[in-house]
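next one to model:
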Amino acid sequence: MPLSAHVPRQPLHHRNISARGYKRDDGLFEVEGHLVDTKAYSFKLRSGERLAGEPVHEMWLRITYDTSMTIIDAEAISDAHPYPGFCGEITPHYRAMIGWSMRPGFSAKVRETFGATKGCTHLTDLISVLATTAYQNLAGQLPSNPEKKPFPIDGCHALASNAAAVATFYPQWYRGDAPVDQSGNGDQTNP
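This is a model prediction of the structure:
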């Protein structure tokens, strides 16, 4: 279902973020993100003119990780940015993620390490997109353990352990007060 109708308007800015997940032939996994910002009009930066449709920002980030969500490698590239010779200098710093685990506490560590003047705002924003893509990338790739609480439970409002969705799809993990149908009609694998 699309958003409601909008009033007439003129396009100004377009940010396109794509994220893709892969399983490598060596058994590791990768997520790759691409961010592109363009304007619908030409404008001047201190570093020169940008034509309409020409990228103001174009950045790539790849994270290689294993089944435990531990980062094995990280690579950042900045192909377009407002301050050539300066913005792209920070990209090697993103290798600091090597050895980190994309588990609870990861986002705080990202902000602490790459926030404000310690990183590039756009590359740092891309990390959170890739972290969630990394989880989705593993869905269905690993054997499920029926004794272990599925990752998505308590990760969002719909899958709070006391929510009706958990009662319906994951009845053994339901912690609410309402009676539950123990049939477990839903898919028991992580989404």
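
going forward, measure contacts and count neighbours with C-alpha atoms only.
Fine.

just checking, next helix/strand downstream of the helix ranked longest in the chain?
In the chain, with assignment by DSSP state H, the single longest helix is helix 121-138. Going down the chain from helix 121-138, the next helix or strand is helix 164-169, by DSSP states H and E.

what's that next one packed up against?
Using 3 or more C-alpha pairs under 8 Å, 6 or more residues apart in numbering; DSSP states H and E as the contact criterion, helix 164-169 has no neighbours among helices and strands.

please give me the structure for this one as well, since I'd like to look at both together:
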Amino acid sequence: MLKRLAAMAAGMMLVLTAGAAMAQTVSTPTPSNNGDAGIMFDVTATNAVTVTGLANQFNTAIPQTVNIYTRPGTHVGFSSASTGWSLVGTTSLTGTGAVQSIPVVLSEPIAAGQTKGFYIAAAGIGYRNGTAVGAVAASDANIQILEGTGKSAPDFSATNNTPRVLVGSVTYSAGPAPVPTLSEWAMILFGLALAGGAALYIQRRRMTA
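Below is the predicted model of the structure:
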């Protein structure tokens, strides 16, 4: 009985994950030729995407706090104050002098034709000198990573240095943030019913043992 329930639950999970979008990553040129304590940049979506992760070069070989902020639209004109920005992730890592994935899972949707600003704030990061704020630093069929603004300290009031380019990557899934369909909700409810049935079965076995 329990083996049958487990098999049915496994089948449910396969159905739920079968339509999951595959993650894709766009990387900017490496290595850094400059650096300081923060990088602001924009991501423009050619097609609807959901940004799920970021990577950056970290140079400081001591544990450091990394904060990730986002804002709707461009960061240009909004780089010196926190108004309109949202803190979407905080973590700690030790720099290796190379590009490192930031261990924060994001879910930041960008509609087709829209732009979202990102700010990675940390004590010691690497970035590159650019050509012009807003120029395309890297792209694929779905997103463009634009040249942005370096910060001299990991806060909004710090000095802006432009143009500066992210040395790292943006990971995304194609399409908006996933929302369960009606059929997926039915499977979720079915899974909950299975779990409840299993618990009741185990309880009755214990009572009759």
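
superposed, what's their TM-score?
Once superposed, the chains reach a TM-score of 0.24 (TM-score structural alignment, normalised by the length of the first structure), with 81 aligned residues with a C-alpha RMSD of 5.5 Å.

follow-up on the earlier one: now for the longest helix of the first structure, which elements pack on it?
Looks like helix 121-138 of the first structure contacts strand 13-23, strand 29-39, strand 57-65, helix 106-114 (3+ C-alpha pairs under 8 Å, 6+ apart).

pull out the buried residues from the first one.
Counting neighbours by 16 or more other C-alpha atoms under 10 Å, one finds that the buried residues in strand 13-23 of the first structure are 19, 21, 23.

if we can go back for a sec, okay, buried residues for the longest helix of the first structure please.
Buried-residue list, helix 121-138 of the first structure, by 16+ other C-alpha under 10 Å: 122-124, 126-127, 129-131, 133-135, 137-138.

one step back: format the helices and strands packed on helix 121-138 of the first structure as a markdown table; extra columns: distance to residue 45 of the first structure.
Shown next, in a markdown table, are those (distance: least, C-alpha to C-alpha, whole Å):
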| stretch | distance to residue 45 of the first structure |
| --- | --- |
| strand 13-23 | 15 |
| strand 29-39 | 12 |
| strand 57-65 | 12 |
| helix 106-114 | 25 |
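
from the buried residues of helix 121-138 of the first structure, which is closest to residue 63 of the first structure?
residue 130 (7.7 Å; C-alpha to C-alpha).

thought residue 19 was touching that closest one, still the case?
Yes. The criterion here is C-alpha atoms under 8 Å, and residue 130 of the first structure meets it with residue 19 at 6.5 Å.

gap between residue 144 of the second structure and residue 36 of the second structure?
Note on residue 144 of the second structure: its distance to residue 36 of the second structure, by C-alpha to C-alpha, to the nearest Å, is 23 Å.

returning to that earlier point: what lies in contact with the longest helix of the first structure?
With contact meaning C-alpha atoms under 8 Å, 6 or more residues apart in numbering, helix 121-138 of the first structure is reached by 19-22, 29-35, 59-61, 63, 67, 69, 76, 102, 107, 110-111, 114-115, 191.

quick one, which of those are buried?
Buried among these by 16+ other C-alpha under 10 Å: 19, 21, 29-35, 59-61, 63, 69, 76, 102, 110, 114.

which positions within the longest helix anywhere in the second structure qualify as buried?
Scanning the second structure for the longest helix, with DSSP H as the assignment, gives helix 182-208. Neighbour-count burial for helix 182-208 of the second structure flags 184, 187, 188, 191, 194, 198 (criterion: 16+ other C-alpha under 10 Å).

the last one contacts residue 5, doesn't it?
If I follow you right, that is residue 198 of the second structure. Yes. With contacts counted by C-alpha under 8 Å, residue 198 of the second structure reaches residue 5, the gap being 7.2 Å.

how about the helices in the second structure?
Counting by DSSP H, the helices of the second structure are 2-18, 182-208.

and these as JSON lines, adding distance to residue 174 of the second structure?
As requested, the helices of the second structure are arranged in JSON lines below (distance: least, C-alpha to C-alpha, whole Å):
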{"stretch": "helix 2-18", "distance to residue 174 of the second structure": "15"}
{"stretch": "helix 182-208", "distance to residue 174 of the second structure": "19"}
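
quick one: closest of those helices to residue 149 of the second structure.
helix 2-18 (38.0 Å).

what packs against that closest one?
Against helix 2-18 of the second structure (3+ C-alpha pairs under 8 Å, 6+ apart) you get helix 182-208.

which strands or helices does the helix it packs on pack on?
Secondary-structure packing of helix 182-208 of the second structure (3+ C-alpha pairs under 8 Å, 6+ apart): helix 2-18.

how about residues contacting the helix it packs on?
Helix 2-18 of the second structure is contacted from outside by 184, 187, 188, 191, 194, 198, using C-alpha under 8 Å, 6+ apart.
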